[in-house]
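Peer 1: After the sequence you'll find the predicted model.
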Amino acid sequence: MNKKKRSWKKGILGGIAIFLIAILVLLFFGVYFPNISFVGEIGTIVMSLFSLHLVILSVILGILAILMIRLKMRRLALVSGITAIVCTIGFAIPIAQMLQIANENDAKISWTKQLFSAPDMGGPDLSKSMKYATVDGNDLYMDISVPKNTTAKRTPIVLIHGGGFVAGTRNQSPSWTQFYVDRGYVVFDVDYRLAKDGYTTWDKAAPDVASAIVWIGQHADKYQVDMEQLLIAGGSAGGSLALQVGYGLN
């Protein structure tokens, strides 16, 4: 009976350990070798959303390695232990870098929100949507969020969504939009043309964003924004477009 129970424990522990090793190694390579097709995309996305969770999973794998040593599963325990150490350190490094930047800028970090908050995924808010251009038969929109109870000219910020130039939409990260609105910015969440089969947009997306900025300038008085203070920001593909447009404007 004891042998059966011991064998059952080994099977459960071994299965969980192998599963964690496969997931953590895949994501580790994705984070540190982002040029690897698919693996790099998955690793960077998961790391950006669940960095603390990955550290915790790595620590759990280390605990499993200790339990497997007690059950004389030495080979798997060795592999699990090495993987746990490497991944814990590897996933903790970006977190440490973010903490350093946060401390330098007096930014507060909520570990509770990091652990238990759902990914910030939104979509177009039609009550705030305005069409800013029609190109190649595509209507392009932006969602405009204006802070309340302000009369002076405000700083406009253009937010550009990510999605690898093939996916995503305006107002993709509503918590970021609200973050800026709460601090007095007028936020313009913009769409741009996305690539699809037979239709590339590597040379079209940045001009779309530039067109949105022209539209904002034409309506600056309506939204009480100071175009001299214009900010452009984005994540992933949106960050790339922000740089392209920013350098182009300069």
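Peer 2: Okay, I see it. As the structure is a computational prediction, the values presented were derived from the model and not from experiment.
Peer 1: Please make it C-alpha for all contacts and neighbour counts, starting now.
Peer 2: Fine.
Peer 1: Could you state which residue of the chain sits nearest its centroid?
Peer 2: residue 48 (4.8 Å; CA atoms, centre = their mean).
Peer 1: Would you map the strands across this protein?
Peer 2: Under the criterion DSSP state E, the chain contains strands at 129-135, 138-145, 156-160, 186-190, 231-234.
Peer 1: Sketch out the helices for the chain, chain order is fine.
Peer 2: Defined through DSSP state H, the helices belonging to the chain, from first to last, are 2-32, 39-70, 74-104, 111-116, 174-182, 205-218, 220-223, 237-249.
Peer 1: which helices and strands does the fifth one pack with?
Peer 2: Put plainly, it is helix 174-182. Contacts defined by 3 or more CA pairs under 8 Å, 6 or more residues apart in numbering; DSSP states H and E place helix 174-182 against strand 186-190.
Peer 1: which other residues reach the strand it packs on?
Peer 2: Contact with strand 186-190 is made by 140-147, 154-161, 169-171, 177, 180-181, 209, 212, 223, 225, as judged by CA atoms under 8 Å, 6 or more residues apart in numbering.
Peer 1: And here is the other one:
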Amino acid sequence: MTTTARPRRGRVSGAVAAVGLVVAGAAALVVLLVALGALVPGLGSLSGYATLVVPASGPTLVVVGLVAVLLAVALRRRLRRAGTVVAVGAGVATAALVVVVVLVVAAVLGAGGAVNPVTAVAPGTGFAAPDGDPVYGTGPDGAPLHAAVWNPRGATGPAPVLVYVHGGGWVGGSELGSADDLRAFADHGRLVVSVGYTLSSPGRPTWDVAGPEVACALTKVAALAPGLGGDPTRIVLAGDSAGGQLAVSVAYHAASGTQTSSCGGVVPVPRGVLVQYPAVDLVDGYEHGYDPGHPGSSAAYLLRWYLGGTPQQVPDRYRALSGVPAITPHAPPTLVLGPTRDELVPPGGVARFVATARAAGVDATLVRVPYANHAYDTLGTGSLGNQASLSIREHWLTEHGW
């Protein structure tokens, strides 16, 4: 009498083990490519995407890499040689990415920021609706200009005021952008006002419109702040990217008494300027900036829309709205957050602006965020990049009593 041997229960078949190793290997390859693109500049699109992925999902990918290692080790019992190769490869890739993430966290801590690793592994999304969205003026075409307001929470007296100018390449975005961050600033006891402005379009540059509109909003906020619980003597002007250019230009020209307002009056000088990846060297941006999310798409077309021409055609406009020509010793204290691998706003121009401001006597600080690209903080609330940006800015504001 013969009997048929049955496979032992719990034993993984060769086919299942092979599929598991393919999954682990694919995950390890993704982790490796991200780490390689971050650690080795100049790898084209790989480097560009890696420096977007690390701030958005770096800690998440570290966990993915660790899971790949554990899975490969477990499957070595069935496919020993292949399992060993995948386990070692996944381990090397994960270790490389850990180095990148640790260096980012170290830079954040060194700048006074903080990172919650659990939140960074599982960032979220959301929209913190403003408490109000009033109209503060009208554009040249009669369109209303809105200013979103987040009321201060926990303030025991007149609250510091943060006026924020949104980015979007002067052609997009709105006062409702970065809502979660602005709500967070308000939750720390500030009156936060985000201002819209007239956007550029083909054939309608707004280089002579957007700045005066931001100045008008600043004037209106200073007048209305007491009624909203804010302190008009403690206004900080903030902005990102194109909004950073506008914030620097308006604040610095207000400090020298040369900033005009679309609604008239004297433009108040902010107590501080808080900007991220600001387009403060417009010629450098025209010649060297491009969008990492759309390879081959340069920043030049945005600047042509905004300024109405090339640096050769309208050089006076490029000079008038760049950061360095606006510097005077009277400019407000300024914090600039600059990702080291920014491809849209070249880091060199940002560094030259800060160095020139410091040489002129301005209290200007540049915080470099490593392995990060343009808009590194916008790809997930609570992501590594978002926590870095928010916590460093919060530290600077608190340190100055704003």
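Peer 2: Received the coordinates, thanks. Just so you know, these numbers come straight off a predicted model, no measurement behind them.
Peer 1: What TM-score do the two superposed chains give?
Peer 2: A TM-score of 0.70 describes the superposed chains when it is computed by TM-score structural alignment, normalised by the length of the first structure; 243 aligned residues with a CA RMSD of 4.2 Å.
Peer 1: about what we covered before: of the helices of the first structure, give the one that comes closest to residue 136 of the first structure.
Peer 2: Distances from residue 136 of the first structure to each of those were compared using CA to CA; the shortest belongs to helix 205-218, at 11.3 Å.
Peer 1: buried ones in that closest one?
Peer 2: Residues of helix 205-218 of the first structure classed as buried under the neighbour-count rule (16 or more other CA atoms under 10 Å) are 205-213, 216-217.
Peer 1: likewise stretch 125-137 of the first structure?
Peer 2: When burial is assessed from 16+ other CA under 10 Å, stretch 125-137 of the first structure yields the following buried residues: 125, 129, 132-133.
Peer 1: Need the max-distance pair from the residues you listed.
Peer 2: Of all pairs drawn from those, the one with the longest distance (CA to CA) is 125 and 133, at 17.6 Å.
Peer 1: ok so, going back, output the strands of the first structure in a markdown table; the columns should cover distance to residue 94 of the first structure.
Peer 2: Rendered in a markdown table, the data for the strands of the first structure read as follows (distance: least, CA to CA, whole Å):
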| stretch | distance to residue 94 of the first structure |
| --- | --- |
| strand 129-135 | 36 |
| strand 138-145 | 32 |
| strand 156-160 | 23 |
| strand 186-190 | 28 |
| strand 231-234 | 19 |
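Peer 1: Reformat the helices of the first structure as a markdown table; add distance to residue 197 of the first structure.
Peer 2: Below are those laid out as a markdown table (distance: least, CA to CA, whole Å):
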| stretch | distance to residue 197 of the first structure |
| --- | --- |
| helix 2-32 | 26 |
| helix 39-70 | 20 |
| helix 74-104 | 35 |
| helix 111-116 | 36 |
| helix 174-182 | 29 |
| helix 205-218 | 16 |
| helix 220-223 | 37 |
| helix 237-249 | 18 |
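Peer 1: And the aligned partner of residue 132 of the second structure in the first structure, how close does it get to residue 171 of the first structure?
Peer 2: Using TM-score structural alignment, the partner of residue 132 of the second structure in the first structure is residue 128. To residue 171 of the first structure, residue 128 of the first structure is 10 Å away according to CA to CA, to the nearest Å.
Peer 1: which neighbours do these two share?
Peer 2: When contacts are counted by CA under 8 Å, 6+ apart, residue 128 of the first structure and residue 171 are jointly contacted by residue 143.
Peer 1: that older thread, let me know which of the strands of the first structure is the nearest to residue 119 of the first structure.
Peer 2: When these are compared (using CA to CA), the closest one is strand 231-234, at 16.6 Å.
Peer 1: what sits up against that closest one?
Peer 2: For strand 231-234 of the first structure, contacts defined as CA under 8 Å, 6+ apart pick out 155-162, 239-242, 246.
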